[in-house]
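> Give the three-dimensional model of this entry:
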Amino acid sequence: MKKFRLAAGVVSALLFAANSAFAYDVLLKFEGKVVPTTCQVDGLNEIGMNPVSTEALKEPGGYAGEKVFFISVSGCDGTKLKGMFSPDFSKVDHKTGALKNSVPDGSTAMIQLLDHESKPIDLMLDSISKPFFAPLSVSANAAQFVLAARYLAGDVPVTAGDVKAELTFDLVYE
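Modelled structure (predicted):
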């Protein structure tokens, strides 16, 4: 009886091992490069948005208070540099791709980012479909990214209150 239990245990273990060897559907391999080059970033860490009226944001999808800002980079080859946003998707509105307000009991307005042509940047979609973007001006040792931010009304009526949001901007070296 002991031999039968032992044999049954060995057969079961082999069957489970064989099945688990092919349990995955996709094998992910990661490959990258760490470069010694670092750039000096001279951009603003805080972008002060001008106050706007709730009347300016009374319609869903309405926007107001556009503020242009620059991220200037020096000390590295600007021709081999790109920028990218690395959003925390829990802080991004899934419908609009705008940044949610992080102030408890603050305004229901969101912050929408714009590219240098004043086209909205959808942080949900663009972070995946076109994550990298080139600086507007480049040279052998500098680059400048030109962006803008504005208040955006979502589906709910915008209420008065403070608005704060944050986002990580990364430099990508070729």
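
> contacts and neighbour counts: CA atoms only from here.
Will do.

> Chain neighbours aside, what residue packs nearest to Gln40?
Take Gln40 and drop its neighbours on the chain: the residue closest to it by Cα to Cα, 6 or more residues apart in numbering is Ser74, 5.2 Å away.

> For the comparison step, fold the sequence that follows:
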Amino acid sequence: MITPYQIELLQHTLGLRADRRESFRNHFVAGAGHHDMRHLEALEQAGLMERRTTPRFLDDGDTVFAATDAGHQAALAALPEPRNRTRYEDYLDADGCAGDSFGEFLCGVRLPEYETRRDLRRDERHGVVTITEYRMFRRADYWTRDVQGGWCQTKKDAKASYKEELKAFRARAKAPGETA
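Next comes the predicted model:
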């Protein structure tokens, strides 16, 4: 009986993984006393591996094992089903046109942004004071905005205001009888 660890040895010998199902090698070198030798010999007895000629550059006593066709099939069959790629993996593999951030990759021009305004106000107690306010918005395209919150003293409050506006925007856009 072949153990899960022995299947892993076969997959390693062939360079197979769940995300790489094509073999790019077929060798495993083990010397006398190697901790995997008994597993390799069990795979050999099961007909899933075979010994190959040892190249001269290896030490005396080293053995080169290679997976047989049956071993290759067993290793492939034991791989888990490939999972779907994530959007983040798509972003990492995208060429330079994906934007400056993952958020820009996902939303494009519709990525929410902050704008800042500063106002100098005279205060009797402190003299001239700079008041900074923030507003968060989203563009419908490069020229127009479709959602924007109100001016707030903190970015946190500006984000909360934007989220309220976004919720109202979605409620207005939802046609009667539809579900979002």
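
> And the TM-score between them?
For this chain pair, the superposition-based TM-score is 0.22 by TM-score structural alignment, normalised by the length of the first structure; 72 aligned residues with a Cα RMSD of 6.0 Å.

> what about the residue nearest to Gln40 of the first structure, neighbour count?
Ser74 of the first structure has 18 neighbours, counted by other Cα atoms under 10 Å.

> Might one say that it is in contact with Val41?
Yes. Taking contacts as Cα atoms under 8 Å, Ser74 of the first structure lies within contact range of Val41: 6.6 Å.

> Quick check: next helix or strand after the helix or strand where Phe69 of the first structure lies?
Here Phe69 of the first structure, judged by DSSP states H and E, is contained in strand 63-74. Heading C-terminal from strand 63-74 of the first structure, the first helix or strand you meet, by DSSP H and E, is strand 81-86.

> Who are the packing partners of that following strand?
On a contact count with 3 or more Cα pairs under 8 Å, 6 or more residues apart in numbering; DSSP states H and E, strand 81-86 of the first structure meets helix 126-129, strand 168-173.

> Beyond it, next helix or strand please.
Next along the chain from strand 81-86 of the first structure, counting by DSSP H and E, comes strand 110-114.

> Just the angle for that following strand relative to strand 63-74, thanks.
50 degrees (axes from the mean of the first three to the mean of the last three Cα atoms, to 10 degrees).

> okay, now Val41 of the first structure: neighbour count?
Other residues close to Val41 of the first structure by other Cα under 10 Å number 15.

> Quick one: classify Val11 of the first structure as helix, strand or coil.
helix (DSSP: H, G, I helix; E, B strand; the rest coil).

> How much space separates it from Asn19 of the first structure?
12 Å (Cα to Cα, to the nearest Å).

> now do Gly65 of the first structure
The gap separating Gly65 of the first structure from Asn19 of the first structure is 59 Å, by Cα to Cα.

> And the two? Which one has more around it.
For Gly65 of the first structure and Asn19, the more surrounded residue by other Cα under 10 Å is Gly65, and the numbers stand at 18 against 10.

> surely that one meets Leu113?
No. Judged on Cα under 8 Å, Gly65 of the first structure makes no contact with Leu113 at a distance of 11.7 Å.
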